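Enquirer: this is a predicted model, with the sequence first.
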Amino acid sequence: MDEILIGIGGGNIVLLLLAAFLIITVFRGVKIVPQSEKYVVERFGRLQSVLGPGINFIVPFLDRVRHKVSILERQLPTASQDAITSDNVLVQVETSVFYRILEPEKTVYRIRDVDAAIATTVAGIVRAGIGEMELDEVQSNRQQLISQIKQQVADAVDDWGIEVTRAEILDVNLDAATREAMLQQLNAERARRAQVTEAEGTRRAVELQADAELYAAQKEAEARRVSADAEAYATEVVAKAIKENGIEAAQYQVALKQVEALTAVGAGEGKQTIILPAHALDAFGDAFKLLKGKA
């Protein structure tokens, strides 16, 4: 009876061990990878595969998940490095870089400290880029410098399975002496611009005054021309009348002028007594005779 119980107990143990082995096998052979990670699998110390998000199957006891790598975008700590511009000005540049891992098998096997490696690469590229620019260009062409840094960093870290998503220059700082010199230069430039503006205003005022005088002269010349044309037309009419009517037209014009002159004398203020030459009245008579003869 005891032998039978021992036999039954030994069989249960075997079943339990077999069940435990199956559970462990399933546990080691099935891997569920989160959406934000990738797993690097090794077999006997060598790269076997890279597991993406979801359910994955590996060979139990032979394959092993050696690295769990996050594929989320990462930001390097803000770094500050000194650089010298092409016009020998020392500046302190603060940079920040964002990246993400695309191929974790390259990242884990080709570089030990990826953050430190990227930071060192960025520092060298920033110094080289600023060394090719003058200080004014660094301040005004910051976007161009950022694009250049991003492209060069992306090329440098391509072998590490990394994508540089953003590179930012947060600030460009100067020492106190350089800032003071730039402030003095800025004030001098403002004073120069003020003088230029004042000179431009004076020159413009002179030009406008000259234009006004020229315009007045042109209008005066036009008035004289019109007056001359009128006098010429009147002379032409008189000449034509003389030509057509002979001496009578000339006498009529002379008599008419005499009458107009006498009328102007009589119209003056305070002229109540008018002394006329003896032949002045004859002018009125001649004019009336001529008018009657024309009628």
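Expert: Noted; the coordinates are in hand. Please read these numbers as outputs of a predicted model, since none were measured by experiment.
Enquirer: CA atoms for contacts and neighbours, from now on please.
Expert: OK.
Enquirer: same for the helix or strand harbouring Q184, what does it pack against?
Expert: Using DSSP states H and E, the element containing Q184 is helix 176-245. In terms of contact count using 3 or more Cα pairs under 8 Å, 6 or more residues apart in numbering; DSSP states H and E, helix 176-245 is assigned the packing partners helix 247-266.
Enquirer: mind checking the SS state of P60?
Expert: Counting by DSSP: H, G, I helix; E, B strand; the rest coil, the backbone at P60 sits in coil.
Enquirer: what number of residues lie near it?
Expert: Using other Cα atoms under 10 Å as the criterion, P60 is surrounded by 14 other residues.
Enquirer: if I look at it, how far off is I6?
Expert: P60 sits at a distance of 33 Å from I6 (criterion: Cα to Cα, to the nearest Å).
Enquirer: take this one as well and set it beside the first:
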Amino acid sequence: MTIEMDKDNFRYLEEESLGKYRRMGKLVAAIGKLLCCVQVNQSTVGIKERFGKYEEVLEPGCHCVPWVIGSRVAGELTLRLRQLDVRCETKTKDNVFVTVVASIQYRAMEDKASDAYYKLSNPKSQIQSYVFDVIRASIPKLELDDAFLQKNEIARAVEEELEKAMFAYGYEIVQTLIVDIEPDEKVKRAMNEINAAARLRVAANEKAEAEKIIQIKRAEGEAEAKYLSGLGIARQRQAIVDGLRDSVLGFSGNVPGTSAKDVMDLVLLTQYFDTMKEIGSTSKSSAIFLPHGPGAVADIASQIRDGCLQASSH
């Protein structure tokens, strides 16, 4: 409770002090007027008139303006940099309605303060009119995409036109920017869909190229593997042939009356039984031999021999 009362008392004292300062300021101003003194603030100039006629520009500081002989300060003009944002709706060459947002930075020139004060009553409205005129003359010549690309050129054209027009009124155009070009909402959605489709198309092409490279590398790997496998099989068969040759020669030399044909028939019969043994050891084997039987081995052997003889005769 005590804290709240202290806050109320402090607020009351603060308001009372501010009231005193205001009253003192008014009193000083009244005394200044009686003494014919006026104050011009920094970054501001005063326009002095005598009996309604322009006399001179007052710079920042204290000045004596004898009101008793008809002199007075007609008004003040700020020299600070000001900014005006202008929104202009227009249509592009490809019939797209857009809103162009332009930002104009301007200020009154000190050496032409009288022109800025007397010649132009509403500089914002005048600047806006020139901006509308230039933008509506420039944008309809461009398509939407070109308008986005030539924002700087449009801003330069607006600035040049404003400089020529506003200099006569005592204003300097510091900078002109085309902040944004806003198409209609439907056009925005269509542009986003087009960009999304283009990005998806690029992604699909990149993915297809990647899959193509993977398949090529896989095929190269498979070809290399088959090549190496073929070399291995060829070497394996060569080793088998060498072993069979040595076995036939050894068997024929050790057993009198045995021909090479008898030895080959015996080897083929042995391989036949080894193959049947391997098939029988696997429960899920689906290999089928036609014709089936040991006698068929002799027929196969005779066919192989006949083929070799025919090949050698040719």
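Expert: Good, I have the coordinates. Since the structure is predicted, the reported quantities are computational estimates derived from the model, not experimental observations.
Enquirer: what's the TM-score once they're superposed?
Expert: Comparison of the two superposed chains (TM-score structural alignment, normalised by the length of structure 1) gives a TM-score of 0.53, and 203 aligned residues with a Cα RMSD of 4.1 Å.
Enquirer: circling back to that earlier point, quick one: the helix holding Q184 of structure 1 to helix 247-266, angle?
Expert: Computed with axes from the mean of the first three to the mean of the last three Cα atoms, to 10 degrees, the direction of helix 176-245 of structure 1 lies at 130 degrees from that of helix 247-266.
Enquirer: D158 of structure 1 maps to what in structure 2?
Expert: In structure 2, the residue paired with D158 of structure 1 according to TM-score structural alignment is F167.
Enquirer: distance check, its match against M109 of structure 2.
Expert: From F167 of structure 2 across to M109 of structure 2, the span is 9 Å (Cα to Cα).
Enquirer: any common contacting residues for those two?
Expert: Taking Cα atoms under 8 Å, 6 or more residues apart in numbering as the criterion, F167 of structure 2 and M109 do not both touch any residue.
Enquirer: neighbour count winner among these two?
Expert: For F167 of structure 2 versus M109, neighbours defined as other Cα under 10 Å are more numerous around M109 (20 against 16).
Enquirer: pretty sure the more buried one contacts V174?
Expert: No - under the criterion of Cα atoms under 8 Å, M109 of structure 2 lies out of contact with V174, with a separation of 11.0 Å.
Enquirer: now do the helices in structure 2.
Expert: According to DSSP state H, structure 2 carries its helices in the segments 2-34, 113-118, 123-138, 144-149, 151-166, 185-254, 260-281, 295-313.
Enquirer: closest one to V57 of structure 2 among those?
Expert: Closest of these to V57 of structure 2 is helix 113-118, at 7.2 Å (criterion: Cα to Cα).
Enquirer: got a list of contacts for the closest one?
Expert: In contact with helix 113-118 of structure 2 (Cα under 8 Å, 6+ apart) are residues V45, I47, V57, L77, A108, M109, A168, Y169, G170, Y171.
Enquirer: the fifth one is in contact with G170, isn't it?
Expert: The reference is to A108 of structure 2. Yes - look at A108 of structure 2 against G170 with Cα under 8 Å: they come within range, at 5.9 Å.
Enquirer: more neighbours: which of the two?
Expert: Neighbour totals were compared for A108 of structure 2 and G170, and A108 leads with 26 against 21 (other Cα under 10 Å).
Enquirer: counterpart of that one in structure 1?
Expert: By TM-score structural alignment, A108 of structure 2 lines up with I101 in structure 1.
Enquirer: okay, now V30 of structure 1: neighbour count?
Expert: Every residue meeting other Cα under 10 Å relative to V30 of structure 1 is counted, giving 14.
Enquirer: tell me how far it lies from G268 of structure 1.
Expert: 130 Å.
Enquirer: before we move on, what about A280 of structure 1?
Expert: In this structure, A280 of structure 1 and G268 of structure 1 are 18 Å apart, going by Cα to Cα.
Enquirer: and these two? Which one has more around it.
Expert: Neighbours of A280 of structure 1 and G268, each counted by other Cα under 10 Å, are more numerous for A280; the result is 14 against 9.
Enquirer: number of residues surrounding the counterpart of L35 of structure 2 in structure 1?
Expert: The criterion is TM-score structural alignment: under it, L35 of structure 2 has F27 as its aligned partner in structure 1. Close neighbours of F27 of structure 1, defined as other Cα under 10 Å, add up to 11.
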